[in-house]
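> Coordinates only, no sequence provided:
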């Protein structure tokens, strides 16, 4: 065996290193370490820095400030948290502890529920563990060894016996034996360990910054049939500066929480009597929603879509044909038995979780020719999904919501043009609401072939069509390999809000499943029958969720064209109420939304109230304004103006609304 081997690094870098060199030492030899590197990627797989390389392998650094780097730091911090808990309360059983977006969690089964004071104790012990510089040691074990290591912990035993021994990190590679443990060696000679695939940072001292955030209840494995555990959440970052910035963003997010703003501005509510995840829209919120609906309806008509309306429920046979009862039953509400026959048996009807099968029925209602295509169907369709109680979150994740759903049926030759049209439409929609540039556009390709429907040729054509559409528009995008749905590839569009959070909104997706299941066809110009391509697209995604994102992005200070009240008229005294009413009537007559403040509050109190209500314009009227038929304008943004002719203000306001100006960027 040679004492030297060749390894490959980023770009064209190569290096000869001694046999047995670790990933970390190889990266040093390649000159590939810049900043803090927490792990490595060897031939595409994430590994620990102490992983020994083989001749000819390629190695790349995983920096702490990358998405994968933060993932690894958070996963390592989760282990430190679990060790701290078991150090403080010996014998406490624990479940899984994965990294999640912006943080991590671990599930515990303590004798007494954790308190806020307990979180401080846990965090204090974590600081000690980090200072102790405990190494993360990867060990491959057999099933019997794993069962022995976690004897007495029913959650780990269940995972091992179910063959899911690395369930706390399913995205990372497993060891050759199938089961790996990561062990933290303590200074006193003891150790803490958990089932895990890794990778991890080399030692606990490599964890730069973290904090614990909250504790909540969580059913084991997400099933309400299982025991309720205590889930402790935390966050970890590549530096104290990054942690501080995130915590500031979290504080801003709390202030902007759409549920809080919704209460403050009287937009919507979630009455307990109605049920979890179901909203009622108050007049203020309904006005904003109607503006959103009117906008999208006008746009789909302008772009050649045809409107449809479909029911809220459908027979079980529809959902059997579509496949939803096979692959989506857990997300559907239970059936309603109706139309009993003589033997007492009835037909099951389900509230619809998706609009797609109904649009398919519209297409299938008559024989279609190539001359009918593309056929673009559009609906603001309300759907119902039984989200688990722990995942429901205001309008962002509701059980009843409305989608701006459209389905396009077209030929193979038309797919590129239709995908491009959908993408251009999506960009126009986002711009109209103040999101000028998407922060991320992702093309998701075919998952593992065995898990998908459709032909190889169909998938290749669809992926190429989406790629070509993006390139024709000149958009930068990333490819998320294998992240498509089982029924087709897709494009997802993200935007970043005023405080830096990313939101996935618009989706364009090709479906091979429903055309096949419903045996859709069209007659070609040669008289043959062909299967149409089916393109899903939802540009708001969910109207409700989009509304929630807008509410938080603008912190309730909606652009004038969306604002529930666009102008409030404030008379200086009761003597000026008559002219204030004239101003109100005149503006409303031009299609604007104005109201008069007739309260007996002081002028200062009125102004503060309407500032808090985020009204775009306050119009102050007194003796002089009534005599001259003018208004004194106090705008939400910009300078105050006096003596503005009412006609001029009305024209300015109408132009601002017509152009859908979004005004200054939200703060």
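Arrived safely, thanks for sending. Bear in mind that the values here come from a model prediction, so they are computed numbers and not experimental data.
> contacts, neighbours, all on C-alpha from now
OK.
> Would you map the helices across the stretch 251-400 of the chain?
Secondary structure of the stretch 251-400 of the chain (DSSP state H, counting those that start in this stretch): helices located at 258-264, 283-302, 316-322, 324-327, 356-364.
> Can you say which of those helices is nearest to residue 192?
For the helices of the stretch 251-400 of the chain, distance to residue 192 was read as Cα to Cα. The smallest value, 39.3 Å, belongs to helix 324-327.
> chain center to that closest one: distance?
The chain centroid and the centroid of helix 324-327 are separated by 23 Å under Cα atoms, centre = their mean, to the nearest Å.
> Take this one as well and set it beside the first:
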């Protein structure tokens, strides 16, 4: 019998008969490892546990309780769900069912409408399939056999997918009476799925194309243990309470109208919050040496050909015709900012030039992808473009990283960093890409930031650093980005006059910190659950007169606070004081000032905190000094998160 050598992660080498499976190797190391082994990594590729090893390889074992197994577990759970749906409903056709970040989904075409009751029935059928502990087997069939099998099973979506594959051998997974087109890997059997739950149903177009038929998408999640599942469900319940769409309505911050789907309407209180964010942004950028610009929303088609957006982004752009010529509504601010730089000649002595723009952009998003402020069709990017000398790159990148930290720290965010490299569709040669990627990596490391590399996810014109914020319930959001660009300066023939009197090419740094102001506001709403720190709260103080007799005094207190630019309202409704206090707490107003006859007589206020309750009586001047200090220092009460 031919032998093969298997090199394990600790460097040890073991010899086995050719054809020995990953599972066999795991058992040879230990019975516990054998029982827990659900897949393996052979020479860098994930494979099933029953994958036969036919040559010398490097192998690591994936166990059911590992992070690496989670995606495999969820992918298998999606197949279990599809099998359950096929068992329960006639004439159902399955489409696509991947694992996703927090779980899995599968799209179905069936006559019946799936609802909450249906999900309970599907879960029960899934549990039966899991209890049956059905073996999951991968088979690789010739293309014509795979097509014949799917034709026999009347799986039109699978047939369409196979037609697009160039492979002559097609990977299929057999699970009892269920067969699916899939590359895998999967768990050894359905019995390995222990903790799962179906979450909700949504509509989804086949292949994400609104011209195709609408399918029913069932979302679910799965974990290695019931404890992890329960923890996730609790987090989702907390997320529902914090949903920015719900709180945005309750706090009267913004709305999405049928007349403008995907185009947010900001109400007065939402604008108060937004303006605080913008003012803070502007002041920090002024300190960091940026100058602010503003560029048009609509620009000629030729500009977008020159920038490369036409080739790489036109499907997401809006167009209009002016004077018989095609113009585009800008999806990005970069080309307009470049035209500002090009409008005059620059000397090396001027560089770096830092231009910042709060630019309104429009992008065509599918209606099914729209989600409150998180996914919209028009939003304001806090863009900036830095034009610098090659030897200024790392210093400028460090400056941006420090500015990012200052802004995020003001909201109490932790964050992690991701370095994204050259994508498959990209402009420019490999040497420039390598140079740009190395510069970003050096800047991150010099600032002592931990980071992960995301291969192939850079912008089409350059590599980038992405900043992922972690909110108060542990979710992460990609917001800030820094992109180093050698391509746009070439395409737009940007130059500066060097020490030698000759023209040279500047390096361009694209960067955003909030990312999208709209989305950042949505994140803040959910991060703080609407209980914003006093400095950005839309209403910072609510004055509550005990009776109509104190309304004049309440207005006098309001005037005194308003003169200090404190955002204050008077609740003059004919309601009980207790009702008004509860209402102010629901609206998450940081401070309530109760004013009755005694307070008016003594020129004091009775202070209530939205969380701590009654803080006692205070002179108005003392309260004013306290809240002004809280606003000035941008204090955050971590206990409220």
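In hand now; what should we look at? Source: prediction; values computed, not measured.
> Present the helices of the stretch 251-400 of structure 1 as JSON lines; the columns should include distance to residue 78 of structure 1 and mean neighbour count.
Shown next, in JSON lines, are the helices of the stretch 251-400 of structure 1 (distance: least, Cα to Cα, whole Å; neighbours: other Cα atoms under 10 Å):
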{"stretch": "helix 258-264", "distance to residue 78 of structure 1": "30", "mean neighbour count": "19"}
{"stretch": "helix 283-302", "distance to residue 78 of structure 1": "40", "mean neighbour count": "16"}
{"stretch": "helix 316-322", "distance to residue 78 of structure 1": "41", "mean neighbour count": "17"}
{"stretch": "helix 324-327", "distance to residue 78 of structure 1": "32", "mean neighbour count": "14"}
{"stretch": "helix 356-364", "distance to residue 78 of structure 1": "41", "mean neighbour count": "18"}
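> want to throw those helices into TSV with distance to residue 551 of structure 1?
What follows is these, written out as TSV (distance: least, Cα to Cα, whole Å):
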stretch	distance to residue 551 of structure 1
helix 258-264	6
helix 283-302	10
helix 316-322	35
helix 324-327	33
helix 356-364	28
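> and of the ones you listed, who's closest to residue 393 of structure 1?
The minimum distance between residue 393 of structure 1 and the helices of the stretch 251-400 of structure 1 falls on helix 258-264, with 8.9 Å, by Cα to Cα.
> what span of structure 2 lines up against stretch 253-261 of structure 1?
The alignment of stretch 253-261 of structure 1 onto structure 2 (TM-score structural alignment) spans residues 239-247.
> what's the span of the matching stretch from first residue to last?
11 Å (Cα to Cα, to the nearest Å).
> Tell me which stretches of the stretch 151-300 of structure 1 form strands.
Using DSSP state E, counting those that start in this stretch, the strands of the stretch 151-300 of structure 1 run over 180-185, 191-195, 209-219, 228-237, 268-269, 280-281.
> Could you list the residues in contact with the longest helix seen in structure 1?
Scanning structure 1 for the longest helix, with DSSP state H as the assignment, gives helix 67-88. By Cα atoms under 8 Å, 6 or more residues apart in numbering, the list of residues contacting helix 67-88 of structure 1 from outside reads 37-39, 62-64, 92-94, 97-100, 103-106, 122-123, 125-126, 129-130, 192, 194, 198-201, 204, 207, 210, 234-238.
> Show me what the helix or strand just after it is packed up against.
Reading on from helix 67-88 of structure 1 to the C-terminus, the next helix or strand found by DSSP states H and E is strand 93-94. Helices and strands touching strand 93-94 of structure 1, by 3 or more Cα pairs under 8 Å, 6 or more residues apart in numbering; DSSP states H and E, are strand 103-109, helix 154-161.
> which one of those is the most hemmed in?
strand 103-109 (a mean of 24; mean count of other Cα atoms under 10 Å).
> For that one, which outside residues touch it?
74-75, 77-78, 81-82, 92-99, 218, 229-236.
> In structure 2, what residue corresponds to residue 589 of structure 1?
With TM-score structural alignment as the criterion, residue 589 of structure 1 matches residue 563.
> Tell me how many other residues crowd residue 61 of structure 1.
Burial measure for residue 61 of structure 1: 25 neighbouring residues, criterion other Cα atoms under 10 Å.
> and if you look at residue 239 of structure 2?
With other Cα under 10 Å as criterion, residue 239 of structure 2 counts 16.
> So it versus residue 588 of structure 2, what's the distance?
From residue 239 of structure 2 over to residue 588 of structure 2 the distance is 17 Å, taken as Cα to Cα.
> for residue 195 of structure 2, same thing?
Counting by Cα to Cα - residue 195 of structure 2 and residue 588 of structure 2 are separated by 37 Å.
> quick one: which of the two has more around it?
residue 588 (22 against 18).
> In a helix, the more buried one, correct?
No. Counting by DSSP: H, G, I helix; E, B strand; the rest coil, residue 588 of structure 2 is located in no helix; its state is coil.
> check contacts around it.
For residue 588 of structure 2, the contact set (Cα under 8 Å, 6+ apart) comprises 530-532, 610.
> can you rerun that using 6 Å?
Residue 588 of structure 2 is in contact with residue 531, counting by Cα atoms under 6 Å, 6 or more residues apart in numbering.
> Same check on residue 640 of structure 1?
Residue 640 of structure 1 makes contacts with 633-634, as judged by Cα under 6 Å, 6+ apart.
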